[in-house]
Each structure stands twice: as structure tokens, then as C-alpha cells.
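Trainee: When you get a sec, could you give me coordinates for this:
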Amino acid sequence: MEQSFSDISLYHEYRSARETEHLVSQKTWDDLNLDDFFEWADRTSSCVGRQYLYDVLHYNRLSEISEQEEVIRKLSADKELRAEIRSELRKLDTPDAYTIASLFSISHPVYSRRFYRLLTILQFAPFVLLGIVYITSSLYVLGILCTSVLVNMVLHYRSKARIQGYFFSIPQLWQLLRQAEKLAQIPLCASVYRDIQKTLQALHPLRKKLSTFRFSIRLESDIAIFAYFFTEIVNVFFLREVIPVSKAFFLLRGRQEQIEEVFRYFGLVDVLCSVSELRDGLPYYVLPEACSEGETFHAEGLYHPLIERCIPNDITLCGKSVLVAGSNMSGKTTFIRAIGLNLLSAQVLHTCFARSFRFPMDTALYSAIHLEDSLMEGKSFFLQEVQIVREMLEAGKECWRFFLLDELFKGTNTVERIAIAKAVLSALAHKNSIVFASTHDVELASLLEDEYELFHFCECVADNTLSFDYKLKPGPVTERNAIRIIEMCGYPQEVVREAYRLVGKGKM
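Mentor: All right, here's what the predicted structure looks like:
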């Protein structure tokens, strides 16, 4: 099914307005290309599952998914059971199912008890008056009957106008409750949330009322059209739709939290199946672990899952942060993104794209990787970076913090860039913080060698060809190949000679 982020994000928009703690910033979401990661990782079978997955990826904390490893393991081992569960989940894979999330954020119509009593009288009035007309043939009573039907017609169509916004969401809510009940009958699914049976039982009266909503009669034949008009006449005459709809609204207002519980239960089951299938297709993966004593971070065979045939890398830290040097295209930015993506996936999906992955479990994630000038806001990317880094410096220290920084302050002159970058990186690299920073400035290595572990990526220039091995190597950069590369690319010889001359004299 074609993805529509405006539909998929409906539930997250509602939830993020209420719950802001541990929320991944839009900057970090964009830096890590998490829209692309979501599309790649999504193996859900329902729109509800898709919305749930999109929402949990926006929270940098241990998710409900991480508590369900035993369920994921059983789903991976029993493909037939997983297929059975997914067949139930697919009943909510129509675009209309996205609208269920809108029910959480709107105010439902309110009717008084007096109005309910009036509706009950008006519902039975045509029955009684029709019987009297049949017995007495009274024109006076016939007039009252016509008035009664007219009043019912007005009420019917006024009610219909009020529920137009529920045209898609209410039938899908009914389907959600129905399918959740079916899932809850499967022991493995019931174990995901022990109280789901109790919640569904409390919502059973609502489900019965919702069954009255029958908006989706398809007018594709004369018989269907006749059935629609016959049903509409019955609904108008006896208020067959208005009364259950009014009671359904009353029940909706008092049950929103329980409805969201069912929504999240259904979405969680779907995402557990999705994670199970995702893992089946990976070259390898590992479950995250806490750091061993003396260790602050460890990754072996770490790779970026969105890059085909990605070269894996290893890294272990024991207190220091990381400064990675290297030329463009050598792999340093991809490596930093892979670190961030694995940190988020470890906490949210309980899945790491590595052979071994250990980190402080309670972490916050900050980034400044991809910056552009904002013409609409009149901000250069340098000014944006200044503001983002200030927020990092002001961030709380209650939990471990990971800072991902790519070529700090490249929008300003060399002398000030190196000075500011050194001061900022020193300030960030204190207790309960790990910085992964990349740079072109080899001068930073000597300034930060006491606080940072130094690593680099390098290119190979041979036989007029440029190649990269994308392997992380310990220590600072020892070779400079930029002038050799421009020479290979056909720059005029006088330009190349002048560049070599200036470097040789130490002018640069």
C-alpha cells in the first residue's frame, strides 16, 4: 500500500501534543533519515500498526516492544502462527482505518438525558399513530402521524449531518474492536497485554452500538440502490439510526482511554510481527545489552541497514568520546548516522544492526549532522548550528547523552572554526556524555587527544583512481590526498603546482 505520511502521522500528532518527554527532535529525525528508516523497517499489516510504529520511533526511550522479546522470538519460530495473526491484522489495512486516530483528538457531540427520552417517544410514536389510523381511519390522527414522521426526518438528517466526520472512522473503530477481540483469543497475543480482555469487555456495549453505523453500502447495482433507499426510509420513520448513534457518542466520550488502549494493543501486536519479519531478512542482528564494567560504549560489526553491502565497523569506548577525521565520501558521516540509528533502534525495536552492541540503556540523543540555509526564516546554516549546539550545551544531565556532530561550524573561517569546535567539544565531553564528532580539520586532533579517542577514514589514491574501504581506523589522519585528487580530476597543472608549493611552505 502506498505510504501517506499525513495519514500515518495522525496518531503521533495527537500523542506528541500530550507527551513530550523523550521526544526525538525534528532535527534528529531528519539527520538520521528516519522517514526512510521507517519505510524500510515497516513490515506491518495494518494501518493501526503503521501509525503505532511511526509514533514509537519518535520516542528515544525503551519502548513496549523491548519488553516483548519472548513474543517476538515465538513469532519468528512459528511462521504459521505469525501468518494467522497477520491475516486478522490485515482486516484494518484499508485507508479508512487511518481515521480511527482522529477519534482521540476531537470533541464528540453531547446529548442530554431529556433528549434521549424525547427520542424514545418519537421512535415509538409512528408505531402507535399508525395503529390508531388503521383502527379509526381518523384524518386528524393521520395528520399527527405525518407531523411525527416529518419531525423524525428532520432529526434523522440533522443527526446524519453531525456524524459526517465519523463516516469512515466509526465503522473502522467497530472493526478494530472486533479484530482485537479475535486477537485476544490467541494465547500469544493475549500475553502481550494481560488486561486486554477486561478492556474489551468494558467496550462491548460500545461495539454493539457502533454496529448501527452502516455507511458503506456500495451503490453498484439497482438492487443495492433499492436496499439503500429502503433502509433509509426505515431509519427515518423509526429513528433506527439516530438513537444508537446518540448513545454511541455518549459511550465514546467516556471510553476514549480504553479505546486508545485497544488501539495501542492492536498496533503493538502488529509491530511485534513486523519486527519478527524484519529480523528474518537481516544479514545479522543482535539484541542490545548494558555496558560491561569500565565500558561506556561497544559495537562490533556495526552497519547502516539502509546501505546495501554496508562495510561493518567495530568500536569500543571506555570513558572518552570520539573524533573521526576523513575526507568527503570516506564514510565518517555514514558511520555517525549508523551509531545514531542503532541507538534509537536498540531502545525502540530492541534490535541492533551489529554482531554485538552495548550502551548505557537510558540515553538521550542529540544531533547536528545535516544543515541547510533557511531562506524562509532568513537563517544561514551557521546560525542554525549555533542555536542547535547551544541547546546541546544546555541539555540536562539526568541521563546518558549521545551527541552526534558532523563537521562543526563549517560555515565560518578556519581559525575561529577550530577554536569554537575545540571549546564546544571539550564542554560536551564530560560525565554521562559521549560525543561522536567528525571533522576535516586535522588540527583538532592534537587539541582534543586527551579527551577524545581519535579515529579516521581514508581513501586510496593509486593509478589515477580513487577508492575507499570505509573501514574505521584508530589514530589521527596521517596522509593528505586532496591535491592529488584534484590533479587526478584534470585541474590545470599550474593550479596543482601552486597548491603543492603553498602546502610545502606551510602557508596553509
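Trainee: C-alpha from now on. contacts and neighbour counts both.
Mentor: Noted.
Trainee: what secondary structure does Tyr284 sit in?
Mentor: On the three-state scheme (DSSP: H, G, I helix; E, B strand; the rest coil), Tyr284 is labelled coil.
Trainee: so how far is Arg358 from it?
Mentor: 16 Å (CA to CA, to the nearest Å).
Trainee: more neighbours, the two?
Mentor: Using other CA atoms under 10 Å as the criterion, Tyr284 and Arg358 rank with Arg358 on top: 21 against 14.
Trainee: separation between the more buried one and His350?
Mentor: Distance, Arg358 to His350, using CA to CA: 12 Å.
Trainee: Find residues that contact each of these two.
Mentor: Common neighbours of Arg358 and His350 are listed as Pro288 (criterion: CA atoms under 8 Å, 6 or more residues apart in numbering).
Trainee: residues making contact with stretch 113-120?
Mentor: So stretch 113-120 is contacted by Leu239, Ile243, Ser246 (CA under 8 Å, 6+ apart).
Trainee: Please pick the buried ones from those.
Mentor: Neighbour-count burial (16 or more other CA atoms under 10 Å) applied to the contacts of stretch 113-120 gives Leu239, Ile243, Ser246.
Trainee: out of the residues you listed, who's nearest Leu188?
Mentor: Ser246 (36.6 Å; CA to CA).
Trainee: Quick one: residues contacting that closest one.
Mentor: Tyr111, Tyr116 are the contacts of Ser246 under CA under 8 Å, 6+ apart.
Trainee: Name the helix or strand for it, please.
Mentor: Ser246 belongs to helix 242-254 when elements are defined using DSSP states H and E.
Trainee: Give the buried residues for that helix.
Mentor: Buried-residue list, helix 242-254, by 16+ other CA under 10 Å: Val242, Ile243, Pro244, Val245, Ser246, Lys247, Ala248, Phe249, Phe250, Leu251, Leu252, Arg253.
Trainee: Same check on stretch 95-114?
Mentor: Across stretch 95-114, burial judged by 16+ other CA under 10 Å covers Pro95, Asp96, Ala97, Tyr98, Thr99, Ile100, Ala101, Ser102, Leu103, Phe104, His108.
Trainee: compare with the first, here's sequence two:
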Amino acid sequence: MKTETSTLAQSLQTSTPRLKKSERGYTADMEGYMIIFLVVCFIVIAFVLGLRDKYNARKYLLGKLIKNYGNPPARQYKADDLDHVTGYFKNHPEDAQIDDITWNDLGMDGVYKRLNYCLSAAGEEYLYYLLRSPRQEDDFKSFEDQVTFLQENDEDRRKIQTIFWETGNNSRYSIYDYIDYLENISGTGNTRHFVMIALILAAIGFCFVNFALGFIALAILMLVQIVSYFRIKSDITPYLVTYGYVMRVIKSIDKFSGIRAEVFSEDIRELNAISKEFSSFRAGSSILLTSAQTNSSGNPVDLLLDYIRMVTHIDLIKFNQMYKQLMAKRDRLDKILEITGRIEAEVSVACFRASFENGYSIPEFTGDSYVAKDLIHPLIDGAVANTIEAKAGVLLTGSNASGKSTFLKTCAINTILAQSIHTVLGTRYAAPFYRIYSSMALKDDISMGESYYIVEIKSIKRIVDKSKTPGNKVLCFVDEVLRGTNTVERIAASTQILKSLAENGVQCFAATHDIELTALLKDIYEIYHFEGDVTDNDVKFDYKLKEGPATTRNAIMLLKVLGYDENIVENAQKMADGFLEFGSWEQSTC
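Mentor: Predicted coordinates:
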């Protein structure tokens, strides 16, 4: 009996540990499965939340596009928001483009902002190029057909805007800047990377022959790879922004296939053909470009792949392959940016027109006269409309603050709009094609040691020189001719310069305070003026253009309106009246 009891006790003692061990194994397995389950759940949840956020963002965008259509752009610009917009323009120089002096004189940055409804960098850059490159012949048919379609088909317009929203912006720099920088990259060969991968595989294989030596060799190779990886990756990281933007632009081409409009069919066919040329560029790009660069939803798997990238350098290898393809197809990428940029610029024009409903017209390019009816300035709320018809140049006189400079800018800006976006803010515009220049808001150049007068005569000289080169007629706008020098020489020099411009076929719109010029140039220039009504306590202007020279002066009366001492005002008026009567300041001195 004792023997049986002892045997049973030993059996229980030996079986009990085995049961506990089995339970521990089961528990460990369950913990492992739970961890895997939680990781999978995390990935799925992240993916679903990413889709939800993208859906909500798209829904918000569509609501905003519907609500804001027909209104001015609501965008608030930061200091560096326009740094990149010159990229396409600088890389596509043409004759008769708007030069920097004219662009700044007319405040065209403000006009660009008023016109800019773009959501992608390509659209913003092409729109800027469009405004600075007035066409020199009437080839607007396709442009007008596409803009009209966008005006009349709200749903298609919003589909296209959504595509560009998903493409987004590159950064504060133009993609052309990055591509130029890419040319300076050295060491883009993959031989070294392939050799290191081969050595790592050899070390792994050697582990089965001599584990200790194989493992040491593998560890050293992996350490070398990781150290060199961070060094090389830091050099190429700035350029990944470019790669990511190029990828988004190329991927957007697929979405254009959903636009069934005949007016865009040729553009879409060309985009699809170019996209196929970039198929190898796209293939495997996710190895290099994380979700941050491609602007897609988050993907936690990238964190796991980072370790593989560090050891194998597969993303660096792909970078070099994409680099060679990008450099070889720069002209094709440029064509993609041209077509997509133009389409979004046309969207902006459609939105711009809607914001001036019944206040714009399509220009007519005909005749040799400048005919403009009810022109307004795009940046002035409640602007007074003016009409002018001039076969020759125009000499504009009038009171201070009566509207001369604004009128010149209104004419110049609308001429640029007519020849760039085929849109005029007025009820009619009929004129030939011009090369457009101005000399208005000049400043002395301290850095060059040049006075205002030197800067001014250089500015006008460039217009004289341009008039002697082949091309369309030059239309120029000059505010206060030669204001930087004394009266006698100013009138004499201004007369001869304005005569010379007319003799060289230039149609010049010039504003001046020198009434004498109207008598000296009345046979060459058409004379118009603005005037105001100055009372003892106020000054009122109707800002309406009138024919003939100005008959009133208000500079001294404005002193009184602004509260100057009465003695200053009265004595100044007596001096002016005395000079007009006697022709001498000595006889009019008070």
C-alpha cells in the first residue's frame, strides 16, 4: 500500500510542473497574438482615420469652392508666399514680356493676388508667367473655349480644382529651382550600393559556415551602411520635396481622365502620353518617398521599412535611378507643368470673371486706335469707370489727386489683362497688339549713386530704344515726365522726348502738371484732363476723364484744406498770380 501511495505521489509531483509549463506557453502565445492583433488594429485604424480625414478635407474644400465662387480670393499672403511664383516665368523668357520696372510701376503683384485662385504651385507659376507675357498675336481661341467651359460647367470646374488641391504646393521654392540644384548633385551612381548589398548577402551566407566570423562581418557591414546612410540621406533629403511634388503632378494626370470635356481632350491625351514616359520613374517610388513627400494618408509600415532602408540603401538606389530619369526627361516634365499650370490658370480666369459679373468684356484686337469704354481698376472698390478713344498719344493734365496716375494704371493694367488673360474690366476694349512699358513709380538708386533724374531718363531711354526694335507698336505710360529737374529744362526736354516717341511710332499716355506741354504738343498728342472742385473747407473730385487741357489748379488751395497757416496760403497764391501776369518771380515776390 505504501508503495502504491508513494508511486502516486511521485506521479503527481512530476505531472504538475508539466501542466504549469504548458499553461505558460499558452499564455505567451496568447500575448503574442494579442500584440500582433493590436498592431494590425492600429494600422487599420490609422488607415481608416486617414481616409476619413481626407474625405472631410475634400468635403470642406467643395463647400468652400461653392460658397466663394463669384467672390474675390480670400487668401491671406505671408511674406514668402510669392517667392516661388516666378519659377516658370524665369525659365521661359520671351520677347515683349513685362519688365520689372513696368511690373512694379503698375503694382502688378496686387493684381496677381486678386486674380490668383490657384491651389497648386504649377497653376500659380503659370498664372504669373501669363500676366508677364502678353501675347503678340490673336491665338486665344483654345484659351477662350476652355475658360468659357469652366465658367459654364460648375461641377467639372470643381473636379479640376480638387485635382489641383490634391497636387498642392511644392514649398517656398519653385520646382525649377530644385531641378537646377539637382544638376549639381554628385555621386549618383549605384555601384557602391550594389557591392555593399552583395557583401551583406555573402556575410549572411558565411554565417552558416562560421557563425562567429560571419556575424562579425555582417555587423561591421551593417554599421558601415547605417553610418553612410545618414550621411548620404542628409544630402538628398532637400530634393525629396521635388521628387514628391513631381510624383503628385504625374499622379494627377490619371485623375484628369475623368474630365470628359471635348475642349480638354487634346490636353488630356498629351498628358497621358507623357505620363507613360514616366512609368519607370513612378514604379517603386514608395521605397523612397514616404507619405509626407507624396501628401497621402499616414502609413506606420514606413517606420518598419526604415530599418531595411538603412541597411540596404534601397531608397538611395531608387533616388539615383529617379534622378537619371528626371534629368533625361526635363523637357517632358516641363510640358506637364505647362499644360496643368495653364489649365489651373484658366480656372483662375473663370473665377476672376465671375467676381466681376457683368463688369468685364472680351477684348477685340483690331484697328490702330486705343478704344476703351468704362474701364475700371481691378483693385479699387467702387472705381469710377472712364472711357477713352485715342488714335495717337495722350497728354493728360489736371489737378493734384484728381485721378491722373490711377487712370494711367487702369489703362495699362487692362491692356495687359487683354493680351494675357483675354479679359478686360470694361464694357468694350478694341486696340491693336502692343508691347507695353511704363515709367511711373521710380525711385533714386542710392546703391548706384544715381539721382531720381538719372533713374528717370534711363527708364524713358529704354522705351525709346525698344521702339526702334522690330515688333508690335509700343504702348507706354509715363507719369509726370522728367519731374526730377527744374521747370525750364523739364518742359524743353519733355517736349522733345514726347515728340521723339511719337515719331518712332510709340503711343504714349503721359501725365503732367506742365500745362505748357499741351500747347507745345497739341498737334501730336490728344489732350485730356481731370479736375476737382476745391472749396474753402473741402476738395471734391469726380474722377471723370474730360477732353481738352485742365483749366484749374488746386495745389495751393489744398494747403488751406489741410490746415496750413493762412499767410502761407495767401502769399503763395499772390506769387503764383503775379508770375502768371508778369512772367517773372521777382515781380511776384511777397
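Trainee: Please state their TM-score.
Mentor: For these two chains in superposition, a TM-score of 0.89 is obtained (TM-score structural alignment, normalised by the length of structure 1); 496 aligned residues with a CA RMSD of 2.8 Å.
Trainee: Same list (the buried residues of helix 242-254 of structure 1) but as TSV, adding distance to Ala395 of structure 1.
Mentor: Below are the buried residues of helix 242-254 of structure 1 laid out as TSV (distance: CA to CA, whole Å):
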residue	distance to Ala395 of structure 1
Val242	54
Ile243	54
Pro244	52
Val245	49
Ser246	49
Lys247	49
Ala248	46
Phe249	44
Phe250	44
Leu251	43
Leu252	40
Arg253	39
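Trainee: Among those residues, find me the one that's closest to Asp7 of structure 1.
Mentor: Leu252 (21.9 Å).
Trainee: Show me what the closest one aligns to in structure 2.
Mentor: Counting by TM-score structural alignment, Leu252 of structure 1 corresponds to Leu326 in structure 2.
Trainee: Next: Asn328 of structure 1.
Mentor: With TM-score structural alignment as the criterion, Asn328 of structure 1 pairs with Asn400.
Trainee: doesn't Ala555 make contact with that match?
Mentor: Yes. Asn400 of structure 2 is in contact with Ala555 according to CA atoms under 8 Å; the separation is 6.4 Å.
Trainee: okay, those two: which has more neighbours?
Mentor: More neighbours surround Asn400 than the other of Asn400 of structure 2 and Ala555, with 16 against 13 (other CA under 10 Å).
Trainee: Now do the same contact list for that one.
Mentor: Asn554, Ala555.
Trainee: Could you confirm it falls within a helix?
Mentor: No. Judged by three-state DSSP, Asn400 of structure 2 forms no part of a helix; its state is coil.
Trainee: what separates the residue mapped onto Glu531 of structure 2 from structure 1 from Gly378 of structure 1, distance-wise?
Mentor: Aligned counterpart of Glu531 of structure 2 in structure 1: Cys458 (TM-score structural alignment). When distance is defined by CA to CA, Cys458 of structure 1 is 36 Å away from Gly378 of structure 1.
Trainee: Go through stretch 391-409 of structure 2 and flag the buried ones.
Mentor: 392-409.
Trainee: now, which of the residues you listed lie within strands?
Mentor: Of these, the ones assigned to strands by DSSP state E are Gly393, Val394, Leu395, Leu396, Thr397, Gly398.
Trainee: Columns distance to Asn386 of structure 2 on top of those residues, output as TSV?
Mentor: Below are those laid out as TSV (distance: CA to CA, whole Å):
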residue	distance to Asn386 of structure 2
Gly393	17
Val394	14
Leu395	16
Leu396	13
Thr397	15
Gly398	15
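Trainee: Nearest to Ile339 of structure 2 among those residues?
Mentor: Gly393 (38.4 Å).
Trainee: could you say which helix or strand contains the counterpart of Asn152 of structure 1 in structure 2?
Mentor: Structural alignment places Asn152 of structure 1 opposite Gln225 in structure 2 (criterion: TM-score structural alignment). Gln225 of structure 2 belongs to helix 211-256 when assigned by DSSP H and E.
Trainee: Relative to structure 1, what is the average displacement of that helix?
Mentor: Superposing on structure 1 and averaging over aligned pairs (mean CA distance after the TM-score superposition for structure 1), helix 211-256 of structure 2 comes out at 2.5 Å.
Trainee: Which parts of whatever helix or strand comes next after that helix count as buried, going by neighbours?
Mentor: Next along the chain after helix 211-256 of structure 2, taking DSSP H and E as the criterion, comes helix 265-277. Using 16+ other CA under 10 Å as the test for burial, helix 265-277 of structure 2 gives Ile268, Leu271, Asn272, Ile274, Ser275.
Trainee: Could you do stretch 113-124 of structure 1 as well?
Mentor: Leu119, Leu122, Gln123.
Trainee: Pick out whichever of the residues you listed sits closest to Ala299 of structure 1.
Mentor: Closest to Ala299 of structure 1, out of all of the buried residues of stretch 113-124 of structure 1 and judged by CA to CA, is Leu119, at 67.0 Å.
Trainee: any idea how far His156 of structure 1 is from the closest one?
Mentor: Here the criterion is CA to CA. By it, Leu119 of structure 1 lies 11 Å from His156 of structure 1.
Trainee: cool, and Ile144 of structure 1?
Mentor: Counting by CA to CA - Ile144 of structure 1 and His156 of structure 1 are separated by 18 Å.
Trainee: Also Leu287 of structure 1?
Mentor: In terms of CA to CA, Leu287 of structure 1 sits 57 Å off from His156 of structure 1.
Trainee: what residue of structure 2 matches up with Phe266 of structure 1?
Mentor: Under TM-score structural alignment, Phe266 of structure 1 pairs with Thr340 in structure 2.
Trainee: Checking my notes, that match in a helix, right?
Mentor: Yes. Per three-state DSSP, Thr340 of structure 2 lies within a helix segment.
Trainee: hmm, back to that, could you dump the buried residues of stretch 113-124 of structure 1 to a markdown table with distance to Pro171 of structure 1 and secondary structure?
Mentor: Output for the buried residues of stretch 113-124 of structure 1, formatted as a markdown table (distance: CA to CA, whole Å; DSSP: H, G, I helix; E, B strand; the rest coil):
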| residue | distance to Pro171 of structure 1 | secondary structure |
| --- | --- | --- |
| Leu119 | 23 | helix |
| Leu122 | 26 | helix |
| Gln123 | 24 | helix |
